[in-house]
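Peer 1: Got a sequence here, can you build the structure:
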Amino acid sequence: MKTIAHAVKPCRNFIGGNWEPSASFDRRKIVDPATGDLLTECPAATPEEVHKAVDAASHAFPEWSRTSVKDRVQYLFKFNALIGEHMDELTEILVREHGKMWADAKGDIQRGKEVVEFSTGMTDLLRGEALWDAATSVDVRMVREPLGVTAGATPYNFPAMIPLWMLPVSIACGNTFILKPSDQAPMTAVRLVELLHETGLPPGVVNLVHGAKGVMDGLIGDARVKAISFVGSSAVAEQIYMRCAAAGKRVLSMGGAKNHLVVMPDADLARTADAVINSAFGCTGQRCMAAAVLILVGDRPDQDRFFKAVYDRAEALRLGHGLYPDKYDMGPLTSQELYDRVLFFIGRGVQERAKLALDGRPKRSADYPDGLFMGATMFDDVGPDMAIAQQEIFGPVLAVIRARTLDEAIEIQTRNLYGNGASIFTSSGAAARTFARRASAGMIGVNVGVPVPRDPYAFGGWNRSAFGAGDITGSAAVRFWTRDKKITERWFV
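Peer 2: Next up is the predicted model:
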């Protein structure tokens, strides 16, 4: 059995370069969702603690923003190396607090680490523009400047990746940063900030405060916080967006999703079925890029053949602890609240008369009877307007819709309120191009189950999957965490 090399500590706030216990008595128990074992407790920071974090970030900003870009990224080079050295330790912490399988947890960290690496190139990414003789004897330059104190609120389902999508880019651009990790899975973020502190980063450049709505109220209400990035449900994302906009803050608020996979009759059956399983049931369906709706196109016999290939693979998934990937394929749901939500939507699908082809509710892990396990669930003959086809469930539930043509499948996809990702599986270039042009989503895949772009291309959705300005990674992130200054000059010579 793997063991955590770094002893788990009670969650503390990190303010002005110091780890400080919270004075709050409002604490959430953090348990291993596979075993029910208590791991730590996460406090809800007091308003005074949030204010102190903003004080620290505000005090550190003038000197940090004047630090050369070359010197700023040296801390990120060191941070990137430390993440690599502690990869297994971080992966185990993440598995224990979230429930992901080992490979999913390691991928969570690795994908975030890639953005740390991206941020080390800020000497190039922050370059401005210049034009001589924009008018007669008039030159114009544009430079990018940091905003000031910035903040990020991150979700439980990617405890490493999302903080690492925000924090490194912001501080490399010259901002100071306050991280509010999820109060459901805070331990990975704590360890990452500990490693960042080991680089010698000046006090106050990065701060961490724990909590939920109360912390967000404090950050949004403080005029010194100039920009906030948020990832969570669409309902909360919209509220964060509106409140930040009303307060005059720059805001990027990423919400939920209902991602569609369209399978054409000419798709490679085995490879496509494998991709669907990974997309729908990887991370136990707890990711904003998970496949939630599978649209099978063509005649019924072709559809049935593909449905069976996915069904057989889903039914065979073994439930257990993510520390043992050789024994198990899928971990638990992260919290009782989420478990109950998934149960509700499965019941809703039955009420709506969708065909419950594979019921994951009775399935448990024999080795972990106290865990929040639920087997893969598949509904067939789902109507496009049913709740299970329209609303985000965030669990191992796949709604299968039958469509006769690609046009019908695209029409179903574009009617959905969300717009994170959509993919098509086909051997036809014409079908792939048609889908890529007409599907309503910010990220499109062709024979790719989880169509997340790689840097420098940015992650970002459309419609009710995103509120605010820009995307969260890539060159769009550099633009989000900076503002343009235009300098117009005339010299008399």
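Peer 1: Could you use CA atoms for every contact and neighbour count after this?
Peer 2: OK.
Peer 1: chain center to stretch 109-125, what's the gap?
Peer 2: Here the centre of stretch 109-125 is set off from its chain's centre by 16 Å, with C-alpha atoms, centre = their mean, to the nearest Å.
Peer 1: Before we compare anything, build this one as well:
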Amino acid sequence: MSSYIEHFIAGKPYSEPAARSGAVHNPSTGEEIARCEYGTRSTVDHAVAVATEAGRRWGRASHAARQAVIFKLRDLMIANMDVLAEAIGREHGKTIPDAKGELGRAIEGIEFACNAPHVTKGEYTNNVGGEIEVFSMRRPIGVVGCITPFNFPIMVPAVMMTMAVAVGNSIVWKPSEKVPSAALEFARIWKEAGLPDGIFNVVQGDKEVVDAILEHPGIAGVSFVGSTAVGEYVYQKGTNHNKRVAAFTGGKNHMVVMPDADLEAAASAFVSAGFGSSSQRCMAVSLLLPVGTETAERLREIVIPKIRALKVGSYDDPGADFGAVVSRESKVSVEHAIGRCLEEGGELVIDGRGFAVPGRPNGYYLGPTLFDRITTDMHLYREEVFGPVRGIMRPATFDEAIDITNQHEYGNGSVIFTRDGKSAHRFMMEIESGMIGVNVPVPLPSAFFNFGGLRRSKFGDGHLYGPDAARFYTKFKTVSQRWPEPDDGALPVSLAFNPSA
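Peer 2: Below you'll find the model as predicted:
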């Protein structure tokens, strides 16, 4: 019998009578494993009221008190690694080692949030004129609405929310309805770390909850990670309701390989960065761009056996390289993308359709798929395919490779493999992507740097982590003050614009 997954509000599970619910599946088997309750506007109203009241006290808490919770959270994340990885794998489909890799990056983000007192320091100037001193300070914005995707059930929430909490805000979080259990495990760990009840709240649900968050007058800011279409909607609707919004969206990441590159290393990097987690990553390498015909032919020969050697299996199979895609709908969508690319003239080198894992006949599996001779008018170039389908394009020159990369609407991450410093430098300067790798397959920066793409890969000026995250979750106040001597007397009346100078 399926379990029932509730919300988490005011430090405990919360449910409403006669609530809507949706099925939660194990992608590795295709079976329904739970029912997830879907919230309503009234659920969000309740969560915001709780978060507002608790947040007033938390925002006034000392840095030391808040940091003590963040330090404890880090330790508990490490202690609960196996439990969290199991929850991620069971509902997402990614392998346990991949889930633990995600948790490692989550912990890195939590560790950076321990620096919140430093990255939120203000400025001070003595005697700007008339013995007036001016200083600035950062204060929490209040209640933050967080909307997160299925593909990183813990990492994205951790790096998104830990800094928000560390600088004094409270949270109302809508996780993906496909992976609700990991959200409750994360909420449990926050409570065990000593976070006061009401600071961290989870409202499960679908678009109704998203709209309620975007429209609620008690929510000051919204952070989102997900598809470009939804991210643009979140940004426009949220800002129309006077919220600050940072929406991190899709990617179509290109890997340029120069003729002088170590082709063996480049091939391994492409396979690793392209097919990990069933390619369900916004930072996955989507398209391989070897420069020149000879480079393309040689690299293709090296890449093909590496891809054919990949093992697809259940999330708990220790020998699997990657697992199922997240849903039956996702599998159908990816298979449709393969068929469309064939119709458009792509050369199908490896076909992952019809793939089956022994003992898991109903799992949502696709084998790795590779196309060659992709062109800019094809669907596989234009659209982000969230599944294990990768392509090879054949630019004749470095200039053409840069043009192919820059003419795409997304600008999340781009990578070059080369031994030539001049080519690498030109790539860094000319490529219109927010994150760039040089001989690095996935240019995901460390947590103490800002994360975010350019063009339609990000809406808003915020960043997901790094110092800019602390700025996004705080408002700036500037104070001018003067303390006269007791016997100075009253200041003379002056209508001049700047009588203090």
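Peer 1: which residue in the first structure lines up with Arg482 of the second structure?
Peer 2: Here Arg482 of the second structure is matched to Arg490 in the first structure, going by TM-score structural alignment.
Peer 1: burial of its match, as a residue count?
Peer 2: Neighbourhood size, Arg490 of the first structure [other C-alpha atoms under 10 Å]: 12.
Peer 1: go on, Met242 of the first structure?
Peer 2: 17.
Peer 1: Contacts only, for the match of Arg482 of the second structure.
Peer 2: Taking C-alpha atoms under 8 Å, 6 or more residues apart in numbering, we find Arg490 of the first structure in contact with Ser137, Val138, Asp139.
Peer 1: how much does the strand or helix carrying Val251 of the first structure stray from the second structure?
Peer 2: For Val251 of the first structure, the host element (DSSP states H and E) is strand 250-254. Once fitted to the second structure, strand 250-254 of the first structure is off its aligned match by 0.7 Å on average (mean C-alpha distance after the TM-score superposition for the first structure).
Peer 1: what does that strand contact?
Peer 2: So strand 250-254 of the first structure is contacted by 226-234, 237-238, 240-241, 244-245, 460-461, 465-472, 480 (C-alpha under 8 Å, 6+ apart).
Peer 1: What's the first helix or strand after that strand?
Peer 2: For strand 250-254 of the first structure, the succeeding helix or strand toward the C-terminus, using DSSP H and E, is strand 259-263.
Peer 1: show me where the stretch 301-450 of the second structure has strands.
Peer 2: Per DSSP state E, counting those that start in this stretch, the stretch 301-450 of the second structure carries strands over the ranges 347-350, 369-372, 389-392, 410-411, 413-417, 435-438.
Peer 1: helices or strands up against the helix or strand just after the last one?
Peer 2: The reference is to strand 435-438 of the second structure. Following strand 435-438 of the second structure in sequence order, the next helix or strand is strand 454-455 (DSSP H and E). Using 3 or more C-alpha pairs under 8 Å, 6 or more residues apart in numbering; DSSP states H and E as the contact test, the elements touching strand 454-455 of the second structure are strand 410-411.
Peer 1: Where does the strand it packs on end up in the first structure?
Peer 2: Strand 410-411 of the second structure corresponds to residues 418-419 in the first structure, going by TM-score structural alignment.
Peer 1: what about the matching stretch, distance to the chain center?
Peer 2: Worked out by C-alpha atoms, centre = their mean, stretch 418-419 of the first structure lies 15 Å from the chain centre.
Peer 1: average distance between it and the second structure?
Peer 2: With mean C-alpha distance after the TM-score superposition for the first structure, stretch 418-419 of the first structure averages 0.4 Å from its match.
Peer 1: Residues in contact with that stretch: which ones?
Peer 2: By C-alpha under 8 Å, 6+ apart, stretch 418-419 of the first structure touches Gly256, Ala257, Lys258, Asn259, Ser440, Ala441, Gly442, Gly461, Trp462, Asn463, Arg464, Ser465.
Peer 1: Ser253 of the first structure - how many residues pack around it?
Peer 2: Using other C-alpha under 10 Å, Ser253 of the first structure has 29 other residues around it.
Peer 1: do you know how far it is from Gly322 of the first structure?
Peer 2: Here the criterion is C-alpha to C-alpha, to the nearest Å. By it, Ser253 of the first structure lies 30 Å from Gly322 of the first structure.
Peer 1: And for Arg287 of the first structure?
Peer 2: 16 Å.
Peer 1: okay, these two: which has more neighbours?
Peer 2: Taking other C-alpha under 10 Å, Arg287 of the first structure and Gly322 do not tie; Gly322 has more neighbours (27 against 19).
Peer 1: so that one sits right up against Trp102, yeah?
Peer 2: Yes. Taking C-alpha atoms under 8 Å as the definition, Gly322 of the first structure is a contact partner of Trp102 at 5.2 Å.
Peer 1: got any residues that touch both of those two?
Peer 2: Val95.
Peer 1: give the contact list for the corresponding residue of the first structure for Pro443 of the second structure.
Peer 2: Counting by TM-score structural alignment, Pro443 of the second structure lines up with Pro451 in the first structure. By C-alpha under 8 Å, 6+ apart, the residues touching Pro451 of the first structure are Met289, Gly421, Ala422, Ser423, Met443, Ile444, Gly445.
Peer 1: hmm, which of those residues are common to the second structure?
Peer 2: Contacts conserved in the second structure for the contacts of Pro451 of the first structure, counting by both residues aligned by TM-score structural alignment, their matches' C-alpha atoms under 8 Å: Met289, Gly421, Ala422, Ser423, Met443, Ile444, Gly445.
Peer 1: Could you export these as a markdown table, including distance to Gln351 of the first structure and neighbour count?
Peer 2: As requested, these are exported to a markdown table (distance: C-alpha to C-alpha, whole Å; neighbours: other C-alpha atoms under 10 Å):
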| residue | distance to Gln351 of the first structure | neighbour count |
| --- | --- | --- |
| Met289 | 26 | 23 |
| Gly421 | 28 | 30 |
| Ala422 | 27 | 31 |
| Ser423 | 29 | 26 |
| Met443 | 32 | 23 |
| Ile444 | 32 | 27 |
| Gly445 | 32 | 19 |
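Peer 1: Closest one to Ala273 of the first structure out of the residues you listed, please.
Peer 2: Set against Ala273 of the first structure, the nearest of those by C-alpha to C-alpha is Ser423 (13.2 Å).
Peer 1: Ignoring the adjacent residues along the chain, who's closest to that closest one?
Peer 2: Distances taken as C-alpha to C-alpha, 6 or more residues apart in numbering put Gly445 closest to Ser423 of the first structure, at 4.2 Å, once the chain neighbours are dropped.
Peer 1: Okay then, goodbye and thanks.
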